[in-house]
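In: the following block contains a protein sequence and its predicted model.
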Amino acid sequence: MSLLVQKFGGSSVADVAAITRVARRVVDTHRAGHEVAVVVSAMGDTTDELLDLAAAVNPGPPPEREMDMLLTAGERISMALLAMAIEHHGVRARSFTGEQAGMRTDRSHGRARLLDVTPDRVRRTLDEGAVAIVAGFQGVSEDEDVTTLGRGGSDTTAVALAAALHADVCEIYTDVDGIFTADPRIVPAASRITRLTVEETLEMAAQGAKILHLRAVEYARRYDVPIHVRSSFSDAEGTWILVGRPLTSHLEDDMEDPLISGIAHEMSLGKITVVGLPDIPGTAAAVISAVGAVGVSIDMIVQNVSTSREGTSDISFTLPVEDGQRAVAAVQAMQHQIGFVDTHYSSQIGKLSLVGAGLRSNPTVAGRLFAALAEAGVNILMISTSEIRISVITDQDRLAEAVRVVHTAFHLDAETPAVVHGGTGR
């Protein structure tokens, strides 16, 4: 008998028909002799609808504590309805909030991090032969306030629960048949990836691939949790995320890994350029520290010696577009102290990232990437690399085309179009 944690995203529990379909899958797994713990997201667009309600009653920034209280209602609805549907099929089920499931977090409302997971009540429910259902995306702080883990946080809940229960596998169910070489919504010819290393998955998640929450992959690597990404709409094999623990025998290493595993992209980025920084030690640190002090995470950074002002340099960096104005204000507040000339901000950029273990040993990859973009007339604004990734920043309105041409240039196109059962990717 295996212990499985199954996570179902919003599109998988979007309505009564979807919840009924999920209930049948859970019941079938349970009757096959497995212990089953389930993690659910809010139904469909419930979270967005709750955000709209909050904006209607409070157009300004709402109190973060109350926003967490509001948003966690969505998962509570899903867990209770799924428990009822499973009971209807003759299997006992019990639902738990994040707090009841032992998800302890820090005090950061809206972006809380897990500090401890003690799923005692979940374990007792499984020991009694019932299915345990846990509300994803949420926990409780040491002040006993409800907290949320950020958008996509149900993935992290599922992996953390699997680690705490010593589950054999964490199954992430979504509305596509696994992880693809690119987003099948913009590249219909994307191919399903049968397996990825955890390092490749981390890079793809960090660079904008929406199929898995970045912190969930980090948690899986730290606690050695195998992940199986599958569709709740079909019985396709899906994608295995390889960690230290051995998986099934048919996933033995090939003689040579593929050159490129996939292409990730991110549409919603901003770019700040600080012009005319004094070209002396400490000025770049002052700029980056000012941004970090207001809680904004920076992605790519490029610094160049200015060609128009002797003794100065320009520094550009990218960040989430929703944090753009806050970061600009923080930098501008330091202008007199640092002594730079000006700041420029753009919210119309995107990022394309080529990911694959084969990049380590193949020197032709970068040339092929840049040639494909040049042939399509796509201008590159910034470049960043790692051992298994090459990322480029380009204009947002050319990003989808860039992904398609690069996908074709690296011979990743499948013969038949990918199937998208839902519309969100979760």
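Out: It's in.

In: please count neighbours and contacts with C-alpha atoms only from this point.
Out: Noted.

In: need the strands for the stretch 1-150 of the chain, in chain order.
Out: Here the stretch 1-150 of the chain has its strands, by DSSP state E, counting those that start in this stretch, at 3-8, 35-40, 93-96, 103-105, 114-117, 131-135, 138-141, 146-148.

In: and residue 164, which of the ones you listed is closest to it?
Out: strand 114-117 (6.4 Å; C-alpha to C-alpha).

In: most distant residue from the middle of the protein?
Out: residue 310 (42.5 Å; C-alpha atoms, centre = their mean).

In: just the element for that residue, please.
Out: Residue 310 is part of no helix or strand, with elements assigned from DSSP states H and E.

In: any idea how far residue 217 is from it?
Out: Distance from residue 310 to residue 217, counting by C-alpha to C-alpha, to the nearest Å: 45 Å.

In: Serialize the strands of the stretch 1-150 of the chain to JSON lines and add fields for mean neighbour count.
Out: Output for the strands of the stretch 1-150 of the chain, formatted as JSON lines (neighbours: other C-alpha atoms under 10 Å):
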{"stretch": "strand 3-8", "mean neighbour count": "25"}
{"stretch": "strand 35-40", "mean neighbour count": "27"}
{"stretch": "strand 93-96", "mean neighbour count": "23"}
{"stretch": "strand 103-105", "mean neighbour count": "26"}
{"stretch": "strand 114-117", "mean neighbour count": "16"}
{"stretch": "strand 131-135", "mean neighbour count": "29"}
{"stretch": "strand 138-141", "mean neighbour count": "28"}
{"stretch": "strand 146-148", "mean neighbour count": "29"}
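
In: want to throw those strands into CSV with distance to residue 174?
Out: Putting the strands of the stretch 1-150 of the chain into CSV (distance: least, C-alpha to C-alpha, whole Å) gives the following:
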stretch, distance to residue 174
strand 3-8, 6
strand 35-40, 11
strand 93-96, 21
strand 103-105, 23
strand 114-117, 23
strand 131-135, 16
strand 138-141, 19
strand 146-148, 21
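
In: put this beside the first:
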Amino acid sequence: MSLIVQKYGGTSVGSADRIREVAKKIIDYRNQGHDLVVVVSAMSGETNRLIDLAKQLTDNPRGRELDVLLSTGEQVTIALLSMTIAQMGMSAVSYTGSQVRILTDNAHNKARIMEIDDNKIRHDLSQGKVVVVAGFQGCDENGNITTLGRGGSDTTAVALAAALKADECQIYTDVDGVYTTDPRVVPEARRLDSITFEEMLEMASLGAKVLQIRSVEFASKYNVPLRVLSSFTEGGGTLIAAEDPSMEQALISGIAFNRDEAKLTILGVPDHPGIASQILGPIAAENIEVDMIIQNTGHDSTTDFTFTVHRNDYQAALAILKRTAEELGAREVNGDEKIAKISVVGVGMRSHAGIASTMFGSLAKENINISMISTSEIKISVVIDEKYLELGVRTLHKAFNLEQTPS
């Protein structure tokens, strides 16, 4: 008998009919002899509805009270699902995050899990019950309800799987696994049978939205095998696990891309130690995250400094950079909101040369200019004009033969 933690997202429990289908799936697993802990999100659209309701009453809802409000979405779902499982003849019990005692810090709306008390869950499992837990939420040491931020139900599921030493954590969603890239851009994209934690972390951080990055970090840290499956179609999904040295790794596992990038450049900055800190310090002070960075040193003791930020932060970052330019006596500041980032990811890069040349050569044949490059041990990212994004993704997918299953 194995212990499995399953997580069902908002679309999976978005109506009474869908809750019934989830209950049937859970009962089927239980009848196969598995112990089951089930984590659920709020019904599709419910969290947005609650946020909109709060904003009708206040422009700046207090974090503590907003968490009290938002946590009710999952409370509805756990009750409905447990009722349905019971109606179908199997014992089930529901718990909110605070009832389980998923202990978090006190950062309302973006709390982090610190500890989980698994005693209640283990007792109920020993009694043959299906345990249904509200995702996305916990409580701080003073008993205040907290929420984990968008996608937090994934993190709840992985954290419970780690605490319970589950055999697998299954994430049910509206896609049937992790693909080599977005099938909406490349129809030939192939579902991966497996991918390593490292690759999934890169894919998630670079724009792939299948899983919340914090949940993958948690799974990697505690070595919890993750499987992404569809609630609506049968199939084995994609297993995300530690790298297996006995297996030959594909050269490239996938291509991620991000349309939400913007680029800023400050020209003619005095070239002296600490200049990067002087430029980026005021940006960081406003909680604006910087992604890619390039610095070019000229022959006149000045340097040009280019970096990217999320497009939503572009105007704020541009205003800060202009003030910094005046203070430093820089020559010019300019920016570009019409850029995109494409990344090729694969642990196979470690043992194969020529990935970069293949990537750059393939883009050049399509007259796609590269304005920035960033590399790590298992990824290469480039910044290009946004209008060439889909062409670039299709070109690289074909160049690395990702439509073909590795032999």
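Out: Received it, and whenever you're ready, just let me know what you need. Bear in mind the structure is a predicted one, so any value in this text is a computation, not a measurement.

In: got a TM-score for the pair?
Out: The TM-score (TM-score structural alignment, normalised by the length of structure 2) is 0.91; 405 aligned residues with a C-alpha RMSD of 2.4 Å.

In: among the strands of the stretch 1-150 of structure 1, single out whichever gets nearest to residue 159 of structure 1.
Out: For the strands of the stretch 1-150 of structure 1, the distance to residue 159 of structure 1 is smallest for strand 3-8, at 8.0 Å, taking C-alpha to C-alpha.

In: quick one: list the elements packing against the closest one.
Out: strand 35-40, helix 153-165, strand 169-174 (3 or more C-alpha pairs under 8 Å, 6 or more residues apart in numbering; DSSP states H and E).

In: give me the mean deviation of the helix or strand just after the last one from structure 2.
Out: Next in sequence after strand 169-174 of structure 1, counting helices and strands by DSSP H and E, comes strand 179-180. Plainly put, strand 179-180 of structure 1 ends up 0.8 Å away from its match in structure 2 on average once the two are laid over each other (mean C-alpha distance after the TM-score superposition for structure 1).

In: gap between strand 179-180 of structure 1 and the chain center?
Out: 13 Å (C-alpha atoms, centre = their mean, to the nearest Å).

In: list of residues touching that strand?
Out: Residues from elsewhere that reach strand 179-180 of structure 1, judged by C-alpha atoms under 8 Å, 6 or more residues apart in numbering: 190-194, 211, 229, 238-239, 262.

In: before we move on, what about stretch 61-81 of structure 1?
Out: Under the contact criterion C-alpha under 8 Å, 6+ apart, stretch 61-81 of structure 1 has outside partners 13, 19, 39-43, 46-47, 50-51, 54-55, 95-97, 109-110, 133-138, 145-148.

In: equivalent analysis for stretch 349-362 of structure 1, please.
Out: 200, 203-204, 207, 257-271, 365, 387-397, 399, 402-403.

In: just stretch 378-388 of structure 1 next, same as before
Out: Under the contact criterion C-alpha under 8 Å, 6+ apart, stretch 378-388 of structure 1 has outside partners 200, 203, 300, 302, 355-360, 373, 390-395, 398, 402.

In: in structure 2, what stretch matches that stretch?
Out: Counting by TM-score structural alignment, stretch 378-388 of structure 1 pairs with residues 368-378 of structure 2.

In: how far off centre is that stretch?
Out: Worked out by C-alpha atoms, centre = their mean, stretch 368-378 of structure 2 lies 21 Å from the chain centre.

In: for that stretch, buried residues please.
Out: 368, 372-373, 378 (16 or more other C-alpha atoms under 10 Å).

In: closest to residue 24 of structure 2 out of the residues you listed?
Out: Lowest distance from residue 24 of structure 2 to the buried residues of stretch 368-378 of structure 2 (C-alpha to C-alpha) belongs to residue 378, with 40.5 Å.

In: from residue 241 of structure 2, how far off is the closest one?
Out: 16 Å.

In: now residue 150 of structure 2
Out: From residue 150 of structure 2 to residue 241 of structure 2 the distance is 23 Å (C-alpha to C-alpha).

In: one more: residue 390 of structure 2?
Out: Distance check for residue 390 of structure 2 against residue 241 of structure 2: by C-alpha to C-alpha, it reads 29 Å.

In: so between those two, which is more surrounded?
Out: residue 241 (22 against 15; other C-alpha atoms under 10 Å).

In: show me what that one aligns to in structure 1.
Out: In structure 1, the residue paired with residue 241 of structure 2 according to TM-score structural alignment is residue 242.

In: ditto for residue 278 of structure 2
Out: So, by TM-score structural alignment, residue 278 of structure 2 is matched to residue 286.

In: next, the contact list for that match, please.
Out: residue 338.

In: the stretch 151-300 of structure 1: strands as residue ranges?
Out: Going by DSSP E, counting those that start in this stretch, the stretch 151-300 of structure 1 shows strands at 169-174, 179-180, 192-193, 195-197, 227-231, 239-242, 262-278.

In: most packed of these?
Out: The highest average neighbour count among the strands of the stretch 151-300 of structure 1, using mean count of other C-alpha atoms under 10 Å, belongs to strand 179-180 at a mean of 28.
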